[in-house]
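A.B. asks: After the sequence you'll find the predicted model.
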Amino acid sequence: MTVSIVRFGGSNCDRDAERALTHLGIDAEIVWHEDGLPDDATGVVLPGGFSYGDYLRAGAMAARSPIMTEVRDAAADGVPVLGVCNGAQVGCESGLTEGAFTTNESARFQCEHVSLRVERDDTPWTAHYDEGEVIEVPIAHGEGRYEIDDDRLAELEDDGRVLFRYCDEHGETSPDANPNGSKHNVAGVLGDRESVAVLMPHPERATLPDIGPTDGQGILRGFESEETGV
């Protein structure tokens, strides 16, 4: 019953994810991508960082690592998969979720705390929140702007696959509350299955009470949800 955290060359949030999950009582281990996914993995984290130096496009090279075929197969079998920041880029590039993450509208690396509005409370990743609740989670990215064509975004909206949106402290969405220019303030989305999600903010950096807010705990608790089978 162990969550596998996939380490690529250039990953730098894998240990943060391991520490956060362990703090929540969730067994987790770091797995080097060339070693493949363990047969008994009960969950997968694609962590943040700069896999392969973000060459070509952020996440593009890691998405073509053989382990991602195993991750997609596991996701199809219902194993929960969470991509965070660079892991979200890898997730989109590998087809786990719709859309893509590209250069921030500001063309700058941005590292700050942001407010997120919970769009649904009936998924493994949001079951510990209320719909419409505003949580505080940090971001740290240069290519975090979520992009997708309008028709596909409309489908995501209709299917309820938008998990989080950037907002102000009152839950209102606006350009001023959108740190990177993401379309429709989207910060996180679901894959074809609700057990698969990617998001640009870092819940593992908002989990340990000794270092700041703990609003990210509920997201990581998706790995212990009965809905994900873990």
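C.D. replies: Arrived safely, thanks for sending.
A.B. asks: going forward, measure contacts between C-alpha atoms and count neighbours the same way
C.D. replies: Fine.
A.B. asks: Was I right to think residue 225 contacts residue 124?
C.D. replies: Yes - using Cα atoms under 8 Å, residue 225 is in contact with residue 124, at 5.8 Å.
A.B. asks: okay, these two: which has more neighbours?
C.D. replies: Neighbours were counted for residue 225 and for residue 124 using other Cα atoms under 10 Å; residue 124 has more, 24 against 17.
A.B. asks: for that one, what are its contacts?
C.D. replies: The contact partners of residue 124, taken as Cα atoms under 8 Å, 6 or more residues apart in numbering, are 194, 195, 219, 221, 222, 223, 225, 226, 227, 228.
A.B. asks: what does residue 184 give?
C.D. replies: By Cα under 8 Å, 6+ apart, the contact list for residue 184 reads residue 165.
A.B. asks: Assumed it was part of a strand.
C.D. replies: No - assessed with DSSP: H, G, I helix; E, B strand; the rest coil, residue 184 is helix; it does not lie in a strand.
A.B. asks: what's the distance between it and residue 102?
C.D. replies: Here the criterion is Cα to Cα, to the nearest Å. By it, residue 184 lies 15 Å from residue 102.
A.B. asks: Repeat that for residue 69.
C.D. replies: Remark: distance between residue 69 and residue 102 (Cα to Cα) = 23 Å.
A.B. asks: try it against this one:
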Amino acid sequence: MKFGIIVFPGSNCDRDVAYVTRDLLNVPTRLVWHEDSDLSDIDVVIVPGGFSYGDYLRCGAIAQFSAAMQATIAHAQQGKPVVGICNGFQILTEVGLLPGALVRNRNLHFICDRVPLKVERSDLPWMQQYQTHEVITLPIAHGEGCYYADAETLKTLEDNNQILLRYCHSDGTVDESSNPNGSLHHIAGICNAAGNVLGMMPHPERAADPVLGGTDGIRLFKGLLAQAIAAA
């Protein structure tokens, strides 16, 4: 397995993700410049957090037109894994790989914190190292992390079990006070209908090394790696 991490002008989490995949998990990893359209050697594409193209116009609006993202669309359409983290989630909605949109936080403030999250599914490669309804803790850092979609889209996400992570309290209960940014249905992460494209606002790469005080995030990468080893 080989990871490819898309690097845009303004990306600031690409090296953090590479540290997890290359240094902690010892998996071949390539940083893919946004002008590069060749992903033929890549098994998993990661669209990292940051401020691609300075977040001009709106988050992810310019990144969607990059050569690397056009190649990522083709990669996903072949059923191969793609994950977008924070700004990467915003970009995946802009290119249409995931439904909905990420808009300004409810209080219009940038949020940087560690938050509890309820795991809603554990049957996908991404999530298989977690237990359904388990509460994990991951960092968030965003100004436009409020997930929004129309009622029909939200119903489809619920009916198809495409919601993978929800903001919650530490005991797993969900109410308005456990929602840091106003996301509809408390959504923190979703997948596409096929399950191979994941978008999430929390940063699993920032909770992967014990020195940072938590390792709930590395299990997401380990789950995908375990699936690849089992299929080999």
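C.D. replies: Thanks, I have it. Note that the structure is a prediction, hence the values are computed from the model and not measured.
A.B. asks: What's the TM-score once they're superposed?
C.D. replies: Laid over one another, the chains give 0.96 as their TM-score (TM-score structural alignment, normalised by the length of structure 1), with 230 aligned residues with a Cα RMSD of 1.4 Å.
A.B. asks: now the helices for structure 1?
C.D. replies: Using DSSP state H, the helices of structure 1 run over 14-23, 66-76, 86-93, 150-159, 217-220.
A.B. asks: Mind listing what's buried along the fourth one?
C.D. replies: Going back to what we said before, that points to helix 150-159 of structure 1. 153, 156 (16 or more other Cα atoms under 10 Å).
A.B. asks: Other residues contacting it?
C.D. replies: residue 162.
A.B. asks: Next up, the contacts around the counterpart of residue 130 of structure 2 in structure 1.
C.D. replies: When structure 1 is aligned by TM-score structural alignment, residue 130 of structure 2 is paired with residue 129. When contacts are counted by Cα under 8 Å, 6+ apart, residue 129 of structure 1 is found next to 118, 121, 218.
A.B. asks: Just to check, the second one is in contact with residue 131?
C.D. replies: Translated: residue 121 of structure 1. Yes - contact criterion Cα under 8 Å: residue 121 of structure 1 and residue 131 qualify, at 5.0 Å.
A.B. asks: quick one: common contacting residues for the two?
C.D. replies: Common neighbours of residue 121 of structure 1 and residue 131, counting by Cα under 8 Å, 6+ apart, are absent.
A.B. asks: Report the contact partners of the residue lying closest to residue 116 of structure 1 once chain neighbours are set aside.
C.D. replies: Leaving out its chain neighbours, the residue that sits closest to residue 116 of structure 1 by Cα to Cα, 6 or more residues apart in numbering is residue 166, at 4.7 Å. By Cα under 8 Å, 6+ apart, residue 166 of structure 1 lies in contact with 114, 115, 116, 117, 173, 177, 178, 179, 185, 186, 187.
A.B. asks: can you tell me which residue in structure 2 aligns to residue 166 of structure 1?
C.D. replies: Aligned partner of residue 166 of structure 1 by TM-score structural alignment: residue 167.
A.B. asks: Hmm, residue 181 and residue 106 of structure 2 touching each other?
C.D. replies: Yes - with contact defined as Cα under 8 Å, residue 106 of structure 2 reaches residue 181; the gap is 5.2 Å.
A.B. asks: Looking at those two, which is more packed in?
C.D. replies: Higher neighbour count among residue 106 of structure 2 and residue 181: residue 181, with 27 against 16, using other Cα under 10 Å.
A.B. asks: Trace the more buried one over to structure 1, please.
C.D. replies: By TM-score structural alignment, residue 181 of structure 2 lines up with residue 180 in structure 1.
A.B. asks: Isn't its match up against residue 105?
C.D. replies: Yes - between residue 180 of structure 1 and residue 105 a contact is recorded at 5.3 Å, counting by Cα under 8 Å.
A.B. asks: Find residues that contact each of those two.
C.D. replies: residue 145.
A.B. asks: For residue 51 of structure 2, give me its contacts.
C.D. replies: Going by Cα under 8 Å, 6+ apart, residue 51 of structure 2 touches 9, 10, 11, 12, 59, 87.
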